[in-house]
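J.: got a predicted model here, sequence first, then my questions.
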Amino acid sequence: MRKRLSVVGATLLALVVSMVVFTVPAHAAAGFTVSGGRLLDANGNAFVMRGINHAHTWYPAQTGSFANIKATGANTVRVVLASGQRWTRNEASDVAGVIGLCRANRLICVLEAHDTTGYGEQAGAATLAQAVDYWISVQSALTGQERYVILNIGNEPYGNQNYQTWAADTATAIQRLRTAGFDHTIMVDAPNWGQDWTFTMRDNAATVFTADPDRNTVFSIHMYGVFDTAAEVTDYLGRFVSAGLPIVVGEFGDMHSDGNPDEDAIMATAQAQRIGYLGWSWSGNGGGVEYLDIVQNFNPASLSTWGQRLINGPDGIRATSVEASVYGGGTGSPTPTRTAGPTPTGSPAPSPTGGTAGCTATYTVGSQWSGGFQGDVKVSAGRAIDGWTVTWTFGSGQAVSNAWNATVTSSGSTVTAKNVSYNGKLSAGGSTSFGFLGSWTGSNPVPAVTCTAS
């Protein structure tokens, strides 16, 4: 088993530190970008990762795994590579081959250098600086692949010792990659074996994000035993969403040697908040954590209990994954998982656009199932504005259960949605959007909406 076993002796700290929120500057690039705390693909469509980790560097002959992972409905594969400090280095030709397999199977490729795992605690682990050296050395395989590849600098780059320099070292690594000409979206893992129980990544994420001259960095948390309650899951992910900082669950499982992660809360929260997740791992685990195999012996017909949960369970890959639009797939807004009857015939039309004092809003039912629905509201500015408030009144027993990209409150049937800190300021002709999950009884007509600017 070449994967680290656990976070040993970690005690979850109860720190209450507010994250800095800010407006994300626009950035033009050839591939993925980050806007308003969300990942957009090269066509400008929202992209929510629903995928699986695959240990390519230890099982290079298992090339059929890419097609098998795609067959689960996954839209992303996170591929383990080695930079040469602990495991046999993957050369540029192999990296190019991996990207080719991803593209042939219409998967977004998240490439990670695994040798950094547990640096400061794990003997022989690579530094983030060494990981950057590796990426620069194989840059020829990556240039021009920005539409299909996200670059995860280094897996779990610190253990539970000497992690205090994570923020500075991560910012430097990002800047070196940008100076070298990398235009890819960059993903960065948390310290503490990826689980950030010290909140080092959480509390320094805004600083690291602004250190990227392209503002094109995504943060990755690994959720194992530290995240064994729904409260811990929702609090951690919610702080990133509220701060307008992009976050994905880069690894998680249904069990672990350091505790029992709440996989149901992880998947439900990720679905409700449109956060990506990547289950660990396709096959080949050892050293006592074989239960993390999604399929046994690389056989796609032999799903483990964990694989069944991840792929076919509530909020799982098969029900929520949307293929990236660069491959001709959807817009990146997955349909929420529900065990329900058929969708009512006829999709509700968008609401009439309504607005006063500088902004308009359009309300659309994105998807609908028995007793529930996902609503989307687009806010457009007729002039430069500093903030907005959207209101509507439900007429048939609908209610909002949770929302993202806006602060939503209800008083009886009247709903008020206000901008959050990072999407209130709009230029003339600019727009933003927010979404919510709701319930309905009887019928689900589209209400008239009003937008007021400040």
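T.: Here it is on my side, so go on. Numbers count the residues shown, from 1 in each chain.

J.: only C-alpha atoms for contact and neighbour calcs from this point on.
T.: Fine.

J.: hey, where'd the helices end up in the stretch 301-450 of the chain?
T.: With helices called from DSSP state H, counting those that start in this stretch, the stretch 301-450 of the chain shows them at 305-312, 317-320.

J.: residue 220 versus residue 187, what's the distance?
T.: Look at residue 187 and residue 220: by CA to CA, to the nearest Å, they are 7 Å apart.

J.: picking that back up, got a markdown table for the helices of the stretch 301-450 of the chain, with mean neighbour count and distance to residue 36 too?
T.: Rendered in a markdown table, the data for these read as follows (neighbours: other CA atoms under 10 Å; distance: least, CA to CA, whole Å):
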| stretch | mean neighbour count | distance to residue 36 |
| --- | --- | --- |
| helix 305-312 | 21 | 28 |
| helix 317-320 | 23 | 22 |
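
J.: element containing residue 99?
T.: Counting by DSSP states H and E, the secondary-structure element that holds residue 99 is helix 92-104.

J.: dump the helices of the stretch 301-450 of the chain into CSV; add distance to residue 181 as well.
T.: Compiled in CSV, the helices of the stretch 301-450 of the chain are given as follows (distance: least, CA to CA, whole Å):
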stretch, distance to residue 181
helix 305-312, 37
helix 317-320, 34
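
J.: second structure for comparison follows:
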Amino acid sequence: MRKPTLIAAIMGVVIMLGLAAYWKRPHTATGHEAGGLRVRGTAIVEGGGEPFVMRGISHPYAWHRERMAAFADIKRLGANTVRVVLTSDTVAQEVDTIVDRCRTSRLVCVLENHDTTGYGERAGAITLDRAADFWVGLAPTLRGTEDFVVVNLGNEPYGNGDTSGWARDTSAAIAKVRAAGVRHLIMADGPNWGQDWSKTMQSNAAGVLADDPHHNTVFSVHMYGVYDTAAKVTDYLDAFRAAGLPLVVGEFGRRHTDGPVAADAIMRAAGARGVGYLGWSWSGNSGGVEYLDAANGFDPDRLTDWGRSLFADIRATATEAATFRKASR
């Protein structure tokens, strides 16, 4: 091998530093990534127009902050997306680390603020307006990650009481986040603890999407006991499809406190329609709902029955985001 000249050696160092910088924040989107993840009709597409269908699971980071191996483990089992539970006390440095783990694990990263859960019915739940303030504070941290980060405004932002303010509050929160310069795909959860049995989100989604200055919001229904038959699952998915609106199943399990869930039907229907889904959840559930764990003790080699079923379908249907495939060429 010929000894490299000084100029060649310098160029080699420059190239290596450039490649290393690509995988570190800030990551400024260029070329095919300039648009980031966005909605197109009922679909989510990437910067180059490639369809992206979420296949993954939630990781309860906020309650198990030491479990950072979960990102690589979830990826190894075939997922292309991880939804990460945050709370309002999660600081920017933590989010920066989480985003880097998602990037290096080649996972699309859905970040969600969990403190809105059951607002109006659960003591201590915060409003979507306060959740928007959380995202405004993170705007500088998230800048340049639009190609693989999704902002989930607030988890299950209304309980089962009066949901009439959902559309107004969701649109106002989106407007506040957009005004702060957040250009990411936004995910908006439905009311009724996410299950939208009142059809409030279904009836108002078109207006909320139209109100988004970037027209880049995907809607998220959580499917638990309300969706105990295949017909209920398909009716809900098909209503969004008929309206030309983007939808994902942002949470589901095989059963919950409100009864059994048609989980197999959810996966089949989502697959047939190109709808993304995110199971709940990786591990660490407590308070009598430990059956929602996909992995025993955060161990990817000790999946539960629920975890085996979920990840079998994920492996069969997931495609890695094009942004990661292109970056590795």
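T.: Good, I have the coordinates. Please read these numbers as outputs of a predicted model, since none were measured by experiment.

J.: circling back: give me the mean deviation of the helix holding residue 99 of structure 1 from structure 2.
T.: With mean CA distance after the TM-score superposition for structure 1, helix 92-104 of structure 1 departs from structure 2 by a mean of 0.3 Å once superposed.

J.: so where do the strands sit in structure 2?
T.: Remark: strands assigned in structure 2 by DSSP state E are 38-40, 43-45, 55-59, 81-86, 108-113, 149-152, 185-189, 217-223, 247-252, 255-256, 259-260, 276-279.

J.: same list (those) but as JSON lines, adding mean neighbour count and distance to residue 99 of structure 2.
T.: Formatted as JSON lines, the strands of structure 2 follow (neighbours: other CA under 10 Å; distance: least, CA to CA, whole Å):
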{"stretch": "strand 38-40", "mean neighbour count": "22", "distance to residue 99 of structure 2": "18"}
{"stretch": "strand 43-45", "mean neighbour count": "22", "distance to residue 99 of structure 2": "20"}
{"stretch": "strand 55-59", "mean neighbour count": "28", "distance to residue 99 of structure 2": "13"}
{"stretch": "strand 81-86", "mean neighbour count": "26", "distance to residue 99 of structure 2": "10"}
{"stretch": "strand 108-113", "mean neighbour count": "26", "distance to residue 99 of structure 2": "7"}
{"stretch": "strand 149-152", "mean neighbour count": "26", "distance to residue 99 of structure 2": "8"}
{"stretch": "strand 185-189", "mean neighbour count": "28", "distance to residue 99 of structure 2": "15"}
{"stretch": "strand 217-223", "mean neighbour count": "26", "distance to residue 99 of structure 2": "20"}
{"stretch": "strand 247-252", "mean neighbour count": "27", "distance to residue 99 of structure 2": "19"}
{"stretch": "strand 255-256", "mean neighbour count": "18", "distance to residue 99 of structure 2": "30"}
{"stretch": "strand 259-260", "mean neighbour count": "14", "distance to residue 99 of structure 2": "34"}
{"stretch": "strand 276-279", "mean neighbour count": "26", "distance to residue 99 of structure 2": "18"}
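
J.: let's have these in TSV, adding distance to residue 178 of structure 2.
T.: Output for these, formatted as TSV (distance: least, CA to CA, whole Å):
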stretch	distance to residue 178 of structure 2
strand 38-40	14
strand 43-45	19
strand 55-59	25
strand 81-86	20
strand 108-113	16
strand 149-152	11
strand 185-189	10
strand 217-223	11
strand 247-252	20
strand 255-256	35
strand 259-260	38
strand 276-279	24
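
J.: nearest to residue 318 of structure 2 among those would be which one?
T.: Among those, the nearest to residue 318 of structure 2 by CA to CA is strand 55-59 (5.6 Å).

J.: that closest one vs structure 1, average offset?
T.: Its match in structure 1 and strand 55-59 of structure 2 itself, once the structures are fitted together, sit a mean 0.4 Å apart by mean CA distance after the TM-score superposition for structure 1.
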